[in-house]
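Q: Sequence first, predicted coordinates after that:
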Amino acid sequence: MIKHLLAALVILLPLHASAEPDDNVMTVESLDAAIKAAAEQENYEEVRWLSEKGCLFEVPEFCYTYAFVLHNGWGGPEDLSKAEPAYTLACENDIPDACNALGTFAENGSVGEVDGAAARSFYKKACRLGEPIGCYNLAYTWQEGIGGDVSRDSATELYRRACTNGMAEACLNLSLLLDTDDPEARSAMNLACEADIPSACYYHGEMLQNGEGGPVDLEKAYDRYALACSMDYADGCFLQGVALTSGDGVQEDPVLARKLFHATCQSDHAHACALYAFMLEDGSGGKKDLNGAHDAYVRACDLGLENEICSKL
């Protein structure tokens, strides 16, 4: 994350913007170099001071950097009221990240009142200028009807554009909007999972297990559930445990399954509690523990499990 944010500060400025150097005037290039050096040293007070100096001369890149540090509270307190005009100048000069930031301000009412229509307009410009997150945010406004009409088709196309440009969250949303039997949905969910989005790995596992958007692949489905579980996604742990009890796509391992159901029950997963209770009662994967089984059944029912056993407790 730090490296990504630093990259936003390490800017390249047009050579023709330079002033003639003298002993008292810093050129655009020297100011640019000074900001880069300060950012690489994580000296954000210096970045803030230098970029403010550059923004006074309405150099868009400097204004974006100044707005960015103000927005994120780097090198001093967060100040969105000062960030907004600096972002505005940068956006007017076609810096897409600035337009996207203004969109979030308008959508959330960060400076002034909530303005969905303005948010959609800023996101549209950011997207047009090639910023994937702008396309993603614009898609969301179409999906939810923020600042205008709802359009599932527009949202789908915009999520597709952002996904194609490497935004994993857009791939996830694209997949969820498409029909589950559409091969594109399966492919997009796979991309999101490969970017380590836990829910995407879980959903991709379900697609592989159910043969949605392609052939059934139980071994890969198990791997996806296990990957989701490794990222603390409870539903992934639950279905990994189920596979270990059934042997679907993996060798049966009741000991590991019992451990997974126990851990997932502790995360308030009702069905995991029920299966953990059953294994304690049956002695699967370890010793019988009827008292422990009773407690796990009670917990499952308290968590909302609808089962005939709950009426007997």
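A: Perfect, I can see it now. Numbers count the residues shown, from 1 in each chain.
Q: Could you use CA atoms for every contact and neighbour count after this?
A: Will do.
Q: ok, the nearest residue to residue 241 once chain neighbours are set aside - contacts?
A: Ranked by Cα to Cα, 6 or more residues apart in numbering and with sequence neighbours excluded, the top spatial neighbour of residue 241 is residue 257, at 4.3 Å. By Cα atoms under 8 Å, 6 or more residues apart in numbering, residue 257 lies in contact with 240-242, 244-245, 285.
Q: gap between the two ends of stretch 136-153?
A: 14 Å (Cα to Cα, to the nearest Å).
Q: for comparison:
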Amino acid sequence: MIASNHTALLAALTISASLLLAAVPAHAQDVVAPEPVLTEDAPTEDTSPAMVFPRELILLPEDVQSAAVEGLEADNAEIPSGMGGAEAAWYRAQIAYLGEDWASARNYAATAAAGGIVDAALLSGIMTRNGEGGPVDLTAAARWFTRAADRDDPVALYNLGQLAALGDESLALGQPEPWFERAARAGHIPAMVAHAVTLKNSPVPQDAIAAREWAGRAAQQGSAEGMYQLAQLLDEGLGGARDAAGARVWYERAANQRHAEAAFQAGMMWVDGEGGAQDDVTGRNWMRIAAESGYAPAQGQYGLMMYQGRGGDTDPELAAYWFSRGARGGDAESQFLYAFVLARGEGVSQDLELAYRWSLLAATDHLGAPVHDRDRDRLEAGLASALPPDVRQRIRAEFDALR
């Protein structure tokens, strides 16, 4: 999510309206371009923490792990002496899981979990939730996680919070926040971040104070997302006084771990001189990291810095390339910029039909909300008047059919 205090920088980098007036050549109707596809599927932003297999559950000796990966079958594995039935089932479950024998892993884990082994209950919950070795069953997954959560296992508590966040009332888990808080207090770092985000979004102003504390704990323990959330809180002045310098530091620390949005924000702050010195070169470097990490808004802005020669050489071809990347990623600003260079034939072959299509797409953001931008409106109008009426109507009809 782009911090609101930096969105004005987009306007500061935007091409002037006078250039837009010259975007469409006088004899544009004579230009014939191949008919392009209207758009491509755009990725959707998912801010929820990723559910991953907790590697701390793999407790087997390294030589057994290697043998499992190389094909040792769980049924044929020699069980160490002194193990009870539940422990032996858990031992076999891990071998089967490492060997990607999902059905056996799920069966053995369930047996071990029924015998009281907490880690086995966790693995049972994870596999049942993910549909590994059998059908997806969220109700059963919740039961397995609850077994482990009753022993205050932080991984189980966190996973119950994630299931609760799905909003499925049949799971009878209530709100996710109590689960995340318990997991956070038990030391689970992703839960600290989830707890901080919930507090940050709370309508109770005082909750932002605790949000800063929990984001700070996660950040201090090396969580890139925790660093980013702390930077956002400092940047927006939530939970305390605004600290632009501190925000820039934490954005950069998160960016050093390839957090794309943090790199974007760090770049914007350097370009604008917020929280420290102004330097286009450093800003462009951070923007490059964000763009190369696949963050669509950064791809458009990185291209724009290349187009304008800010912080480095002017490069129309690479600028057009990055405009196209951001446009296909669903960023409305990038879509406008790509339409602009297509209309002018700068860094890319002139294609008025394609430019018109992208200008139409730029009218709404990735959430479908209208984008009120005078420059975009003027570009769309100029392209519409330049295209033959039948072409314009056809493109409009295709666009409306996809909305």
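A: Cool, the structure landed. Owing to the predicted nature of the structure, the values given are computational and were not obtained by experimental measurement.
Q: still on that earlier bit, most neighbours of all the contacts of residue 257 of the first structure, which one?
A: Ranked by neighbour count (other Cα atoms under 10 Å), the contacts of residue 257 of the first structure have residue 241 at the top, with 31 neighbours.
Q: so what corresponds to it in the second structure?
A: Applying TM-score structural alignment, one finds that residue 241 of the first structure aligns to residue 339 in the second structure.
Q: which SSE is its match in?
A: helix 332-344 (DSSP states H and E).
Q: Residue 45 of the first structure now?
A: Per DSSP H and E: helix 44-55 holds residue 45 of the first structure.
Q: Please work out how many residues are found near residue 56 of the first structure.
A: 12.
Q: Just to confirm, what residue in the second structure is aligned with it?
A: By TM-score structural alignment, residue 56 of the first structure lines up with residue 150.
Q: how close does that match sit to residue 182 of the second structure?
A: In terms of Cα to Cα, residue 150 of the second structure sits 11 Å off from residue 182 of the second structure.
Q: quick one on the thing from earlier: average gap between the helix holding residue 45 of the first structure and the second structure?
A: The superposed helix 44-55 of the first structure is, by mean Cα distance after the TM-score superposition for the first structure, a mean 1.3 Å from where its aligned residues fall in the second structure.
Q: That helix packs against which elements?
A: Here helix 44-55 of the first structure touches helix 28-40, helix 60-72, going by 3 or more Cα pairs under 8 Å, 6 or more residues apart in numbering; DSSP states H and E.
Q: By how much does the last one deviate from the second structure on average?
A: After superposition onto the second structure, helix 60-72 of the first structure lies on average 2.4 Å away from the residues it aligns with, using mean Cα distance after the TM-score superposition for the first structure.
Q: what angle separates that helix from helix 28-40?
A: 30 degrees (axes from the mean of the first three to the mean of the last three Cα atoms, to 10 degrees).
Q: what about helix 60-72 of the first structure, distance to the chain center?
A: Relative to its chain's centre, helix 60-72 of the first structure lies at 23 Å (Cα atoms, centre = their mean, to the nearest Å).
Q: Which element is encountered next along the chain beyond that helix?
A: Remark: after helix 60-72 of the first structure, the chain's next helix or strand is helix 80-92, criterion DSSP H and E.
Q: quick one: contacts of the next helix or strand after that next one?
A: Heading C-terminal from helix 80-92 of the first structure, the first helix or strand you meet, by DSSP H and E, is helix 96-108. By Cα under 8 Å, 6+ apart, the surrounding residues in contact with helix 96-108 of the first structure are 64, 84, 87-88, 90-91, 110-116, 118-123, 125-127, 129-131, 133-134.
Q: from the residues you listed, which ones fall inside helices?
A: 64, 84, 87-88, 90-91, 116, 118-123, 125-127, 133-134 (DSSP state H).
Q: What subset of those is buried?
A: Applying 16 or more other Cα atoms under 10 Å to those, the neighbour count classes 64, 84, 87-88, 90-91, 116, 118-123, 125-127, 133-134 as buried.
Q: how close does the aligned residue in the second structure for residue 123 of the first structure sit to residue 208 of the second structure?
A: The alignment partner of residue 123 of the first structure in the second structure, by TM-score structural alignment, is residue 215. Between residue 215 of the second structure and residue 208 of the second structure the computed distance is 10 Å (Cα to Cα).
Q: swap in residue 267 of the second structure?
A: Counting by Cα to Cα, the gap from residue 267 of the second structure to residue 208 of the second structure is 25 Å.
Q: One more: residue 97 of the second structure?
A: 41 Å.
Q: ok, now residue 198 of the second structure?
A: Residue 198 of the second structure is 9 Å from residue 208 of the second structure, by Cα to Cα.
Q: Residue 11 of the second structure too?
A: 29 Å.
Q: cool, residue 290 of the second structure as well?
A: Taking Cα to Cα, one finds residue 290 of the second structure at 27 Å from residue 208 of the second structure.
Q: Also residue 191 of the second structure?
A: Remark: distance between residue 191 of the second structure and residue 208 of the second structure (Cα to Cα) = 16 Å.
Q: what do you get for residue 125 of the second structure?
A: In terms of Cα to Cα, residue 125 of the second structure sits 32 Å off from residue 208 of the second structure.
Q: following the strand or helix carrying residue 376 of the second structure, which helix or strand shows up next?
A: Using DSSP H and E, residue 376 of the second structure falls within helix 374-386. On the C-terminal side of helix 374-386 of the second structure, the closest following helix or strand by DSSP H and E is helix 389-402.
Q: Other residues contacting that next one?
A: Residues contacting helix 389-402 of the second structure (Cα under 8 Å, 6+ apart): 38, 353, 357, 360, 384.
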